[in-house]
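J.: after the sequence you'll find the predicted model.
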Amino acid sequence: MKTCLVVDDSKVIRKVARRILEELSFNVEEAVDGQDALDVCNRMMPDVVLLDWNMPVMNGLEFLKKLRSMQGVEQPIVVFCTTENDMSHIRVAIEAGANEYIMKPFDREIIEAKFSQVGLM
């Protein structure tokens, strides 16, 4: 079973994402910010990261850059999931190593479609 790390400072978003992902047969880990997510990745690298942009301590873009600089690990697929929907944010995310981009609010169909596009389904 594949593992998804949901990184979002909103408990509600993490809960909704967990419910959807578990229905799609993913094991789910959660992190409240980028630093928490890095700690999780150092313990156990997930198959995919569902990543918010705007968070305290360390934002999603900072986390992504640190994740992509890690050596000797199999890199997960990273799907940004955020309210930042202008093309400049999307371009910056993709250039930093994001595989896909989802706009909030999201539902099961959106997650399923994006995860299928990157070969997770």
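T.: Looks like it came in fine. Numbers count the residues shown, from 1 in each chain.
J.: from here on, just use CA atoms for contacts and neighbour counts.
T.: OK.
J.: could you say which helix or strand holds D36?
T.: Assessed by DSSP states H and E, D36 sits inside helix 34-43.
J.: now do that helix: distance to the chain's middle.
T.: Offset of helix 34-43 from its chain centre (CA atoms, centre = their mean, to the nearest Å): 12 Å.
J.: what about the helices in this structure?
T.: Counting by DSSP state H, the chain has helices at residues 11-23, 34-43, 60-68, 87-96, 108-117.
J.: need the ones you listed in TSV with mean neighbour count and distance to D52, can you?
T.: Shown next, in TSV, are the helices of the chain (neighbours: other CA atoms under 10 Å; distance: least, CA to CA, whole Å):
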stretch	mean neighbour count	distance to D52
helix 11-23	16	10
helix 34-43	18	9
helix 60-68	19	6
helix 87-96	14	11
helix 108-117	14	14
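J.: what residues does the spatially most central residue of the chain make contact with?
T.: Geometric centre of the chain, nearest residue: L50, 1.8 Å, by CA atoms, centre = their mean. By CA atoms under 8 Å, 6 or more residues apart in numbering, the residues touching L50 are C4, L5, V6, V7, V78, V79, F80, C81.
J.: same question for E23.
T.: Residues counted as contacts of E23 (CA under 8 Å, 6+ apart): none.
J.: another structure for you, compare them:
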Amino acid sequence: MNNTVLVVDDEKEIRDLIEIYLLNSGYNVIKAEDGKEALDILKKENIHLMVLDIMMPKMDGIEVCRKVRESLNIPILMLSAKSEDMDKIQGIMTGADDYLTKPFNPLELTVRVKSLIRRAYYFSGANNEDKDVIKVGVVIIDKEKHSVTV
């Protein structure tokens, strides 16, 4: 199963650049050009991580992040031209898991995505609705049934 990343940025060139690198790293990519479209996609698709620009029309990334955190606990990587410390702090305090400033190295973004997904899904056991079932990568441990499935 490939993880799906939602890339939200009002600049088409940036969405397309990120898509190329993430596709080459084995991720499925869905793109949105604004916050409202991103929220609609999150209702319909199984998204594992979101790359979210802060400065966008209709709804900025900070507001999108707040709305996402009301119901979802997916990793969020903020992406912004704002590089001041207070901007980074605001992004993280709003609920983002990481923050990368533009211009960025697409390889660094790809590594951060991989790291966030690894921590969120493969090692923590988080997001398992059933606490008696532990998922570590492709290994599933069922404590109640005393079984391990690969």
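T.: All right, it came through fine. Owing to the predicted nature of the structure, the values given are computational and were not obtained by experimental measurement.
J.: just give the TM-score of the two.
T.: After superposition, the two chains reach a TM-score (TM-score structural alignment, normalised by the length of the first structure) of 0.91; 118 aligned residues with a CA RMSD of 1.5 Å.
J.: thinking again about what came up before, for the helices of the first structure, give me CSV that also has distance to I102 of the first structure.
T.: Formatted as CSV, the helices of the first structure follow (distance: least, CA to CA, whole Å):
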stretch, distance to I102 of the first structure
helix 11-23, 12
helix 34-43, 18
helix 60-68, 13
helix 87-96, 10
helix 108-117, 8
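J.: for S147 of the second structure, see how far away L116 of the second structure is.
T.: L116 of the second structure sits 28 Å away from S147 of the second structure, taking CA to CA, to the nearest Å as the criterion.
J.: what about these two, which has more around it?
T.: Set L116 of the second structure next to S147 and count neighbours by other CA atoms under 10 Å: L116 wins out with 20 against 10.
J.: please say which position in the first structure that one maps to.
T.: Mapped onto the first structure by TM-score structural alignment, L116 of the second structure lines up with V118.
J.: mind listing what that match touches?
T.: Here V118 of the first structure is in contact with I77, N99, E100 (CA under 8 Å, 6+ apart).
J.: hmm, try it at 7 Å
T.: Going by CA atoms under 7 Å, 6 or more residues apart in numbering, V118 of the first structure touches no other residue.
J.: what distance do you get for it to N59 of the first structure?
T.: 23 Å.
J.: which of the contacts of L50 of the first structure sits closest to H89 of the first structure?
T.: F80 (10.3 Å; CA to CA).
J.: so the closest one sits right up against Y101, yeah?
T.: Yes - using CA atoms under 7 Å, F80 of the first structure is in contact with Y101, at 4.7 Å.
J.: what angle separates the helix holding D36 of the first structure from helix 60-68?
T.: Orientation check (axes from the mean of the first three to the mean of the last three CA atoms, to 10 degrees): helix 34-43 of the first structure against helix 60-68 gives 20 degrees.
J.: tell me, how many residues neighbour the nearest residue to N28 of the second structure once chain neighbours are set aside?
T.: Leaving aside its chain neighbours, N28 of the second structure sits nearest to T4 (4.5 Å; criterion: CA to CA, 6 or more residues apart in numbering). T4 of the second structure sits with 19 neighbouring residues when counted by other CA under 10 Å.
J.: and T4 of the second structure, what does it touch?
T.: Taking CA under 7 Å, 6+ apart, one finds Y27, N28, V29, I47, H48, L49 in contact with T4 of the second structure.
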